[in-house]
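Undergrad: make a model of this:
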Amino acid sequence: MSRQERAKQFMPFAALKGYEDALRKKEKVTVPKAQLCPERQEELDRILRQIRRNDMVTAVYFQEGEYVKLTGMVSRIDGTARILKIVDTKIDFEDLYEVEVQEVGREFDRSCQNP
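TA: Modelled structure (predicted):
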């Protein structure tokens, strides 16, 4: 028996393809979307009005049961459609939890956090 054929005997066997990935998805802890207090929402709106295209920002936003942190350059901000686009990721204003402009160092008040 050749060395390759002998090695095949000891290769792991996955009877259910994708089962491990499905288990990992189940292990993910989901959290409910936090409601921002009115003061914090006003401050977030103020910061969003000041953000311009090509600003470097860090945003924390709610997506599919978890909070995601993304840093990148703003490629589009649309106050009418209420969308912030960082590189290729579109984020609804309603899903934003925190925004920080990197160049200026502006960050909104964290006094009423609740997630």
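
Undergrad: drop to CA atoms for contacts and neighbour counts, all remaining ones
TA: Will do.

Undergrad: can you map out the helices along the protein?
TA: 3-8, 19-27, 38-50 (DSSP state H).

Undergrad: highest mean neighbour count out of those?
TA: Most buried of these by mean neighbour count (mean count of other Cα atoms under 10 Å) is helix 38-50; its value is a mean of 15.

Undergrad: another sequence for comparison is provided below:
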Amino acid sequence: MSRDGAPRRHAERAAQFMPFAALTGYYDLVRERERVTEPRREPSEEEAARISAELAAVHKGWLVRVTHYEHDAYVTTEGIVTGMDPVARELTVVRRRIRFDDIWSVRPIP
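TA: Sure, this is the predicted structure:
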């Protein structure tokens, strides 16, 4: 019940249990420090051909898992392909633009 005697709405009750973030940005900083950096791998001719074939097979609207280089480490992005720009050499997964040169693998998710 609220102070005026009316029952509380669910959102009001839930708000009292929300965590207090006194150190805004602290947890992002901790996660960033925990991230392991690794050097960019240069693909061999066979690997470059495989990556090129995987990119050629991808179509807009597909659900994919893309492993790519970003900020000193390889990360995996999953989502729907919303754009493919061969001129700019970019693949867009949801809203994230990924340069072709940063891609290590592209796999469709069944």
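
Undergrad: now the helices of structure 1 in TSV, with distance to residue 65 of structure 1?
TA: What follows is the helices of structure 1, written out as TSV (distance: least, Cα to Cα, whole Å):
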stretch	distance to residue 65 of structure 1
helix 3-8	41
helix 19-27	12
helix 38-50	20
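
Undergrad: how about the ones you listed, which one is nearest residue 97 of structure 1?
TA: Closest to residue 97 of structure 1 of these is helix 38-50 (Cα to Cα; 8.3 Å).

Undergrad: in structure 2, what stretch matches that closest one?
TA: Aligned by TM-score structural alignment, helix 38-50 of structure 1 falls on residues 45-57 of structure 2.

Undergrad: where in structure 1 does stretch 90-102 of structure 2 fall?
TA: Aligning stretch 90-102 of structure 2 against structure 1 (TM-score structural alignment) gives residues 83-95.

Undergrad: for the residue nearest the centre of structure 1, what are its contacts?
TA: Residue closest to the mean C-alpha point of structure 1, counted by Cα atoms, centre = their mean, is residue 68 at 2.4 Å. The neighbourhood of residue 68 of structure 1, defined by Cα atoms under 8 Å, 6 or more residues apart in numbering, consists of 60-62.

Undergrad: and residue 80 of structure 2, by the same measure?
TA: The contact partners of residue 80 of structure 2, by Cα under 8 Å, 6+ apart, come to 60-64, 93-94.

Undergrad: please redo it, this time with the cut-off set to 7 Å
TA: 61-64, 93-94 (Cα atoms under 7 Å, 6 or more residues apart in numbering).

Undergrad: okay, and which of those map to strands?
TA: 63-64, 93 (DSSP state E).

Undergrad: about what we covered before: residue in structure 2 paired with the residue nearest to the centre of structure 1?
TA: Aligning on TM-score structural alignment places residue 68 of structure 1 opposite residue 75 in structure 2.

Undergrad: check the gap between its match and residue 22 of structure 2 for me.
TA: 29 Å (Cα to Cα, to the nearest Å).

Undergrad: and if you look at residue 38 of structure 2?
TA: Residue 38 of structure 2 is 32 Å from residue 22 of structure 2, by Cα to Cα.

Undergrad: I'm done for today, thanks for sticking with me.
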